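In: Predicted model, plus sequence, below.
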Amino acid sequence: VSGALDKLQEETVELKEAAATGETERISEELGDVLFSAVNVSRFFKCSAEEALGMTIRKFIDRFAYVEKSALEAGKRLEDMTLSEMDALWDEAKLK
């Protein structure tokens, strides 16, 4: 497991370096390497990468819905809120 995690970290560093160049093709390639490495890590933990991603997507949808609903109840539009305001609502959603 530790080797796979090290590889994931290495690929993440390479993605950050690619991002600094702004070269879309290189960024895409490195992002693919990060995703592949993450799937490899999931194998070592005997987890389904697809199921893990599905759980994360569901959490995101639920939390974003909470942020939207809370903003609406406060009479605000997301477009008019600061990142700090949205982050505060996001943190509330995480506690639910």
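Out: Structure received.
In: Could you use CA atoms for every contact and neighbour count after this?
Out: OK.
In: what sits against the most centrally placed residue in the chain?
Out: When Cα atoms, centre = their mean is applied to the chain, the residue found nearest the centroid is residue 56 (8.2 Å). Counting by Cα atoms under 8 Å, 6 or more residues apart in numbering, residue 56 touches no other residue.
In: Included below, for side-by-side comparison, is a second structure:
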Amino acid sequence: MLRAARRNRHDRTRGGGDRDERGVGRAAARAFAARKDTVALLVRRQAGLGDAALDVERLGGRALAIPTDVASYDEVEAAADRVERDLRPG
């Protein structure tokens, strides 16, 4: 079952498949990082994952980068489980 979109300052946003939509996801990640939030990055293409994580960390946020094909229910569920396990407030 997919988790709630917002819990304890954890927000979920999604970029998309083309260049413009990826820019929206990256911009949202940067905005959350500027607030010093923790950002879970779910990206299909491994190449952009490291750069996005560095952007978040340079802006003062914490990044959890998870390679995920959001078209795959099982991969999204596994990513959600990892986010809850790794980012749950302690």
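Out: Structure's in. What do you need? Since the model is a prediction, treat every value here as computed from it, not as a measurement.
In: TM-score for these two?
Out: Superposed pair, TM-score by TM-score structural alignment, normalised by the length of structure 2: 0.29. Supporting alignment: 32 aligned residues with a Cα RMSD of 2.6 Å.
In: Would you map the helices across structure 1?
Out: Assigned by DSSP state H, structure 1 shows helices spanning 2-21, 24-44, 49-73, 83-95.
In: Now do the helices in structure 2.
Out: Under DSSP H, structure 2 gives helices at 19-34, 46-58, 73-87.
In: And residue 50 of structure 1, how far from residue 40 of structure 1?
Out: Going from residue 50 of structure 1 to residue 40 of structure 1 by Cα to Cα, to the nearest Å gives 12 Å.
In: the more surrounded of those two?
Out: Neighbours per residue (other Cα atoms under 10 Å) separate residue 50 of structure 1 from residue 40, with residue 40 holding more: 19 against 11.
In: From what I see, the more buried one and residue 4 are in contact.
Out: Yes. Residue 40 of structure 1 is within contact range of residue 4, at 6.8 Å (criterion: Cα atoms under 8 Å).
In: Give the residues shared as contacts by these two.
Out: Taking Cα under 8 Å, 6+ apart as the criterion, residue 40 of structure 1 and residue 4 do not both touch any residue.
In: Give me the neighbour count for residue 48 of structure 2.
Out: Count around residue 48 of structure 2 with other Cα under 10 Å applied: 13.
In: try the one 4 residues further on
Out: Here the count is done by other Cα under 10 Å, and residue 52 of structure 2 has 20 residues near it.
In: Then the one 3 residues further on?
Out: The local packing of residue 55 of structure 2 (other Cα under 10 Å) involves 19 other residues.
In: ok, now which ones touch it?
Out: Counting by Cα under 8 Å, 6+ apart, residue 55 of structure 2 has contacts residue 30.
In: measure it to residue 29 of structure 2 for me?
Out: With Cα to Cα as the criterion, residue 55 of structure 2 and residue 29 of structure 2 are 8 Å apart.
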